[in-house]
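Engineer: how does the following fold in three dimensions:
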Amino acid sequence: MKKAAEYSTRKQLVTMLKKQGSLSVNEMAKQLGITEMAVRRHLNTLERDALLESVLVRQAMGRPVRMYSLTGLADELFPKNYHVLTLDLLKELEEAVDEDPVGNLFERRKDRLLRKYKARMEGKNLKQRVVEMTEIQNEQGYMAAWEIHEDGGFVIREFNCPISQVAQQYGQACRCELDLIRTLLEAEVKRKECLVNGGNKCMYLVSNKI
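Structural biologist: As a prediction, this is how the structure comes out:
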């Protein structure tokens, strides 16, 4: 209960600073109805996590007052419905023209990523390309891991899908993702499980092309 209460107070502090800009310890204590010592304890935790910064502000009379405000990092604590905007824009684009603009967008994205990562695959054997592909996906937030499969090929597992919100409505996203992996690995790649389709992960079986 104590931890829950502390989290709740900290959340109130962060929300207050988000709405009001910068505040002093005294101002925060009055608004929350707690002691300044309690406020400072929460501020120390937020500063430790790089979510808070402070400056000394001179007053017309009396001693300077330390004012606290949120850092840019704290912005990630607040809701961000980026996928909603993305889906809205894709829907508008889809309805604006007769062709397949969404599919073309994903194809262009795939081509751009191919150009970006192709050099990282040059001169590598299949195992090395699988390792590099896993690293590339991790850089993009896929939480990927690889291992040798019992048939002598390889398995790549991805436990997070950064594009899942979009891919649920636009299958082109998953198809282009698979094409990207196949092209970069220069191998036969089969998707055996997919997060978007209800799986616990995305899983790819990789083998040399025949």
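
Engineer: only C-alpha atoms from now on, for both contacts and neighbour counts.
Structural biologist: OK.

Engineer: distance check, Asn200 against Val155.
Structural biologist: Separation of Asn200 from Val155 (C-alpha to C-alpha, to the nearest Å) stands at 15 Å.

Engineer: here is the second sequence; please produce its structure so I can put it next to the first one:
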Amino acid sequence: MVNPDVHVLESRTRDRVLRVVSQEGPVSIPALVERLGLTETALRRHVDGLHADGLVEPREASGPRRRGRPAKAWVVSEQGHRALASDYDHLAGDALRFVRDTLGEDAVQQFAARRVAALEARYADRLAAVGDAPAARTDALVDALTADGYAASARPVGTPGNSAPGIGVQLCQGHCPVQHVAAEFPELCEAETEAFSRLLGVHVQRLATLAHGDHVCTTFVPTPTAVPPTPTTERASS
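Structural biologist: Sure thing, here's the model as predicted:
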């Protein structure tokens, strides 16, 4: 007889794998092994099971190709995001449709603004504690968002001298509890982006969203550095 505790442990591990794919995808099997501390065999078993259930899907991995089968990177599928979604997703959509139909579009914008105002109030002290540097504030925002279930992460992007997209940090959210509602009400994404700008102290740019069908919400946060003054040549006294 199989110990029921084994099934519980397997289920919890499977959930961890799904959430890490949500947070870091596209992500390869070796990266998942390193991140989760599982054996490659165990990890592949969980990923194969998630794939069979339609919760994750493969993408061709970027980077140099090796001989043999193309390397795969994994992302959460649309069905996987629905599995991660909270139970109030449909209720929130119905409520916002009621607000729009009875009070108008402005009321939806006011609701979105009030919603992110509460988020800003919760996060403000945490970000203020790390100082004014946008990169440090982004790291603090990642921690706060992850604690709220957004599966957030950040990584530096850009190289000196390259103006597109510039030097900065790419803030990613692998999960959004109102993803499907935001697909119908983009005001929620717009208000959140504006809140990020205020919290981070710089103008941020939203590059991709789960609501628009991307596998992750991506926000570019510029991290300006001080530009040294141009040296001047003193004139010789005549």
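
Engineer: how alike are these chains, TM-score-wise?
Structural biologist: Once superposed, the chains reach a TM-score of 0.59 (TM-score structural alignment, normalised by the length of structure 1), with 145 aligned residues with a C-alpha RMSD of 3.0 Å.

Engineer: higher neighbour count, Asn200 and Val155 of structure 1?
Structural biologist: Set Asn200 of structure 1 next to Val155 and count neighbours by other C-alpha atoms under 10 Å: Val155 wins out with 21 against 14.

Engineer: structure 2: helices as residue ranges?
Structural biologist: Taking DSSP state H, the helices of structure 2 run over residues 4-24, 29-36, 40-52, 78-84, 89-103, 105-128, 134-147, 179-184, 187-200.

Engineer: now the second one: which residue numbers in structure 1?
Structural biologist: Taken onto structure 1 by TM-score structural alignment, helix 29-36 of structure 2 occupies no residues there; it is unmatched.

Engineer: who touches that helix?
Structural biologist: Val17, Val20, Val21, Thr39, Glu40, Leu43, Arg44, Lys72, Ala73 (C-alpha atoms under 8 Å, 6 or more residues apart in numbering).

Engineer: rerun at 6 Å
Structural biologist: Glu40 (C-alpha atoms under 6 Å, 6 or more residues apart in numbering).

Engineer: next: the shortest one.
Structural biologist: Among residues not part of helix 179-184 of structure 2, those counted as contacts by C-alpha under 6 Å, 6+ apart are Gly93, Leu188, Ala211.

Engineer: how near is Asn104 of structure 1 to Glu177 of structure 1?
Structural biologist: 14 Å.

Engineer: more neighbours: which of those two?
Structural biologist: Neighbour count, other C-alpha under 10 Å: between Asn104 of structure 1 and Glu177, Glu177 has more, with 16 against 12.

Engineer: map that one onto structure 2.
Structural biologist: Using TM-score structural alignment, Glu177 of structure 1 pairs with Glu192 in structure 2.

Engineer: and the equivalent of Phe106 of structure 1 over in structure 2, how many neighbours?
Structural biologist: With TM-score structural alignment as the matching criterion, the partner of Phe106 of structure 1 in structure 2 is Ala112. Ala112 of structure 2 is flanked by 20 other residues according to other C-alpha under 10 Å.

Engineer: now Ala112 of structure 2: how far from Gln173 of structure 2?
Structural biologist: Per C-alpha to C-alpha, Ala112 of structure 2 is found 18 Å from Gln173 of structure 2.

Engineer: okay, now Ala118 of structure 2: neighbour count?
Structural biologist: Ala118 of structure 2, neighbours per other C-alpha under 10 Å, totals 10.

Engineer: for it, give me its contacts.
Structural biologist: If a contact means C-alpha under 6 Å, 6+ apart, then Ala118 of structure 2 has no contacts.

Engineer: Val84 of structure 1: what's it in contact with?
Structural biologist: Contacts of Val84 of structure 1 by C-alpha under 6 Å, 6+ apart: none found.

Engineer: what about it, distance to Lys11 of structure 1?
Structural biologist: 25 Å.

Engineer: one more: Gly199 of structure 1?
Structural biologist: 34 Å.

Engineer: with adjacent residues omitted, what lies nearest to Val120 of structure 1?
Structural biologist: In this structure residue 120 of structure 1 is Arg, not Val. Leaving aside its sequence neighbours, Arg120 of structure 1 sits nearest to Glu132 (C-alpha to C-alpha, 6 or more residues apart in numbering; 7.3 Å).
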